[in-house]
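K.L.:
Got a sequence here, can you model it:
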Amino acid sequence: MVMQTDIQEPTTHSWLGVLAIALGALSLVVTEFLPVGLLPGIARDLGIAEGTAGLAVTATAILGFLAAPVTAIAIGRVDRKRVLLGLTALLIVSSVLSWNAQDFTMLLLARVILGIGVGGFWAISITAAAKLVPPEKVHAASSLVFAGISIGSVIAVPAGSYIGAHSDWRQAFLGASVLAVLCFVLQLIFLPSLKMKQGVRMGDFFGLLKSARIRAIFLTVICIVAGQYAGYTFVTPYLEQITRLDTSIVSGLLFAYGVATVVGNFVGGTLAGRNLHNTVVATVWIFVLSLAGMAVFATSPLLAGIALLVWALSWGMAPVGTQLWLFNATPHAPEAAQAMNTSVFQLSIGLGSLVGGIAVNTAGLQSSMWLAALILAAAVLMVYIVGRMNQQPAIA
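P.N.:
Prediction:
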């Protein structure tokens, strides 16, 4: 049984409510990926290896993986306004703890709490936003929430890198705390009661996993996302220590990376509308080659910079294709599929940053890009497999 959204008549605050949800999504993404830009400072200040500091990303992702399906089931028909406020409160607690962390244990605890908020929020935010607007505006509401996620990914790492270069890394989490409080207040004011007729059941997830096609799509997502974060988690120290770029230049490049990612979202959507399979095939091949280029041209600032931007463009395109695959394959279970996709995505972030950290600690920073390219090569194979399976009908 799938979730019923019981879409209500829009109120004068409907779009402000959608905006509040979108800002919450932005805040969560910013806070989740701040450590990527702060990695050198965290490692230096807490006296740990950079590969170990990468666990600050891994811990959040692993808890996000667990929290998405658990939250979707546990909340049942509970008013979604109350759920979103509770999850945003976890974001506030996590940010304040990170701001005050004096050792790595306290930082990890904060990141675990954040993971619960991330998984739960991502699992229900799109459906909650859809309840606020009439059916013909659901696409626009969903796009606004996704825009929050994209913009968060644009500003998180370069902002962290800039703050880390000019101040104590904890100040970044002070800023995140302020943003989280703002999100909470806006949700409290502008979100109406969002009651549900029925929630997601455990059987919905098992029903999805019975399909070989769905399993193949999720395995493709794992390869793409794990490959991304095996390299991206360590991109700041990589550019500083291997490519030997000044921290201000790194911040600028990472901002450009974020912008290119957003451009990739739109390019991927446009091309996928014309030919979905060919778009995904081209995307993963470009992905592999750009990561290999990062490794091969590591000591050339110009060529490494070009490879970085091509990498960003392909990363922006990739989730669009896999999301469309999943949407087309699960027309009768979209909410359960969204929760599971969130779970798989977060698990893949954790796996990627974990294996990337192991590679960095054992073989050096440059190994992270080679490892990322290798994992993406597996994604190429999975894309061809899914392409053949897509001849099958969608699951009922």
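
K.L.:
going forward, measure contacts and count neighbours with C-alpha atoms only.
P.N.:
Fine.

K.L.:
next SSE after the longest helix along the chain?
P.N.:
Of all the elements of type helix in the chain, the one with the most residues (DSSP state H) is helix 14-46. Moving toward the C-terminus from helix 14-46, the first helix or strand encountered (DSSP states H and E) is helix 50-53.

K.L.:
List the contacts of that next one.
P.N.:
Surrounding helix 50-53, the residues in contact under the criterion C-alpha atoms under 8 Å, 6 or more residues apart in numbering are 39-40, 42-43, 356-358, 360-361.

K.L.:
same thing but 7 Å
P.N.:
Under the contact criterion C-alpha atoms under 7 Å, 6 or more residues apart in numbering, helix 50-53 has outside partners 39-40, 42-43, 357-358, 360-361.

K.L.:
Adding distance to residue 86 and neighbour count as columns, could you present the residues you listed in JSON lines?
P.N.:
Below are those laid out as JSON lines (distance: C-alpha to C-alpha, whole Å; neighbours: other C-alpha atoms under 10 Å):
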{"residue": "39", "distance to residue 86": "29", "neighbour count": "29"}
{"residue": "40", "distance to residue 86": "32", "neighbour count": "23"}
{"residue": "42", "distance to residue 86": "28", "neighbour count": "25"}
{"residue": "43", "distance to residue 86": "31", "neighbour count": "17"}
{"residue": "357", "distance to residue 86": "32", "neighbour count": "28"}
{"residue": "358", "distance to residue 86": "35", "neighbour count": "17"}
{"residue": "360", "distance to residue 86": "37", "neighbour count": "25"}
{"residue": "361", "distance to residue 86": "37", "neighbour count": "16"}
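
K.L.:
how about those residues, which pair is most distant?
P.N.:
With distance counted by C-alpha to C-alpha, no two of the contacts of helix 50-53 lie farther apart than 42 and 358, which are 17.4 Å apart.

K.L.:
ok, back up a step: using a markdown table, lay out the contacts of helix 50-53 together with distance to residue 184.
P.N.:
What follows is the contacts of helix 50-53, written out as a markdown table (distance: C-alpha to C-alpha, whole Å):
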| residue | distance to residue 184 |
| --- | --- |
| 39 | 28 |
| 40 | 31 |
| 42 | 27 |
| 43 | 31 |
| 357 | 34 |
| 358 | 37 |
| 360 | 38 |
| 361 | 39 |
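
K.L.:
this one as well, want them side by side:
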Amino acid sequence: MTMTDASFFSADKGRASAWGAVLSMSLSVTMLIAAEFMPVSLLTPMAQGLGATEGATGQAISVSGLFALASSLLITTVAGGFNRKWVMIGLTALMLLSLVMVAMAPNFAVLMVARALLGICIGGFWALAAAVMMRLVPEPDLPRALSIMYGGQAMAAAFAAPLGSYLGEVLGWREVFWALTPVVAVNLIWHLIALPSLPARGRQNLGALIALLRRPYFRRALIAAMLTWGAAFTMFTYLRPFLEQVTKVGPETLSALLLALGMAGFIGTWTAGRFVSGQVAPLMKLPALVMGAATLGLIALGSAPLAVAGLLAIWGAMNTALSVIFMTWMSQNVDDAPEAAGSLLVAAIQASILLGAVIGGLLLDRFSITATFAGSVVLAALAAALIGNGQRLLKPNH
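P.N.:
Below is the predicted model:
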């Protein structure tokens, strides 16, 4: 074997190792989303098993979002100079601990602590994920790598709730969480094997976040992200009452529509991974435009189940492409501070998810489900107007 041949095989092995690490990150995403949203389909039996009200149990489930918000802002400071490989491993271990605590929870207080730990894991993982991906693969391959990672999100969104509901009926809610633990344990081992050493690139602190917020183009993108995700979750959080009250579907049709929406997410990640390339700033208004138009279509055609199914598929595909587009923009325009940018972007998204749910709930209680969806359309329109042609979201001299 010549030296050239050896270099070729070494490079090929390196590429295979990098994609193995990407796949391990994708499995982490799948399990994080499953762990975060699986309890939604198990709310009633969990409340009964813990001797708590459904309302209180629902608050325990949502507490993970609050801790995710705090964790996303603090992770780069707390992680400091630690090797990012071991930070990701530590976060995965924390997810495993949280699942075990939920499965064994003797009371409501333990459930609260377990969900808080999961929130720390969620915020920390998402804040660092894009920066880690930027170090695993070359820049031209980044959209594809991100689409693979977010494919895990689409998989969990499609299957976690219906699978959790079914297994909860057959086995019991605690057994559902026990069933997740061996998969997370395998993921932990996979991280140990597949992730390369990723030394910290200088210590991060809150000053780095403040410095980044002083950049006008980044502030504009951050507000655009909040409006876009806020629009998405104002609609998505209250999708079930819309389908029940307006489309008037039964339980089986409801499950089929939600599954179709989740499956469409695979199309969105696949498409984004293959067609998102070059400077993506002009594409950043596309999710707001398409998802806003789909939501407007639901308002107009909500009583027609076939039209609703088609519109939900369009919405679901663009919803997963949304993350790939914004994270690719970040890698291109904040490449000098990816961890700080990731922290702020994830915090903004978490805040907008909570805010979107609050706004949607107020509109629903005071007016109607149609008003909630109209609020989503307004937020999407504001996002698209703010983004414009994307030029004001570009890094100067980029």
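
K.L.:
Drop the TM-score for these two in here.
P.N.:
Once superposed, the chains reach a TM-score of 0.79 (TM-score structural alignment, normalised by the length of the first structure), with 383 aligned residues with a C-alpha RMSD of 3.7 Å.

K.L.:
before we move on, back to that, from the contacts of helix 50-53 of the first structure, which is closest to residue 155 of the first structure?
P.N.:
Of all the contacts of helix 50-53 of the first structure, the one sitting nearest residue 155 of the first structure is residue 39; the distance, using C-alpha to C-alpha, is 15.6 Å.

K.L.:
And that closest one, how far from residue 236 of the first structure?
P.N.:
7 Å (C-alpha to C-alpha, to the nearest Å).

K.L.:
what about stretch 216-230 of the first structure, how far off from the second structure?
P.N.:
Comparison of stretch 216-230 of the first structure with the second structure after fitting gives an average deviation of 1.8 Å (mean C-alpha distance after the TM-score superposition for the first structure).

K.L.:
Where in the second structure does that stretch fall?
P.N.:
Here stretch 216-230 of the first structure aligns to the second structure at residues 220-234, judged by TM-score structural alignment.

K.L.:
what does stretch 111-120 of the first structure give?
P.N.:
Using TM-score structural alignment, stretch 111-120 of the first structure lines up with residues 115-124 of the second structure.

K.L.:
So what's the gap between that stretch and the chain middle?
P.N.:
Averaged C-alpha coordinates place stretch 115-124 of the second structure at 13 Å from its chain's average position (C-alpha atoms, centre = their mean, to the nearest Å).

K.L.:
For residue 183 of the first structure, list the residues it contacts.
P.N.:
Residue 183 of the first structure makes contact with 20, 23-24, according to C-alpha under 7 Å, 6+ apart.

K.L.:
Can you list the residue ranges for strands in the second structure?
P.N.:
When secondary structure is read from DSSP state E, the second structure shows no strands.

K.L.:
Just give me the residue right at the centre of it.
P.N.:
The centre of the second structure sits closest to residue 153, judged by C-alpha atoms, centre = their mean, with a distance of 6.3 Å.

K.L.:
thought that residue was touching residue 34?
P.N.:
No: taking contacts as C-alpha atoms under 7 Å, residue 153 of the second structure lies outside contact range of residue 34: 8.6 Å.

K.L.:
which residues of the stretch 101-250 of the second structure fall in helices?
P.N.:
Assigned by DSSP state H, counting those that start in this stretch, the helices in the stretch 101-250 of the second structure fall at 108-136, 142-170, 173-194, 206-213, 216-236, 239-242.

K.L.:
how many other residues sit next to residue 90 of the first structure?
P.N.:
Other residues near residue 90 of the first structure come to 20 when the count uses other C-alpha atoms under 10 Å.

K.L.:
Distance check, residue 228 of the first structure against residue 300 of the first structure.
P.N.:
Counting by C-alpha to C-alpha, the gap from residue 228 of the first structure to residue 300 of the first structure is 21 Å.

K.L.:
Residue 151 of the first structure now?
P.N.:
Note on residue 151 of the first structure: its distance to residue 300 of the first structure, by C-alpha to C-alpha, is 29 Å.

K.L.:
One more: residue 214 of the first structure?
P.N.:
For residue 214 of the first structure, the distance to residue 300 of the first structure (C-alpha to C-alpha) stands at 41 Å.

K.L.:
In terms of neighbours, single out the busier of those two.
P.N.:
Using other C-alpha under 10 Å as the criterion, residue 214 of the first structure and residue 300 rank with residue 214 on top: 23 against 15.

K.L.:
To which residue of the second structure is residue 174 of the first structure aligned?
P.N.:
With TM-score structural alignment as the criterion, residue 174 of the first structure matches residue 178.

K.L.:
Residue 87 of the first structure now?
P.N.:
When the structures are aligned by TM-score structural alignment, the residue of the second structure matched to residue 87 of the first structure is residue 91.

K.L.:
same deal with residue 24 of the first structure?
P.N.:
When the second structure is aligned by TM-score structural alignment, residue 24 of the first structure is paired with residue 28.

K.L.:
Contacts only, for that match.
P.N.:
Contacts for residue 28 of the second structure were tallied using C-alpha under 7 Å, 6+ apart; they are residue 187.
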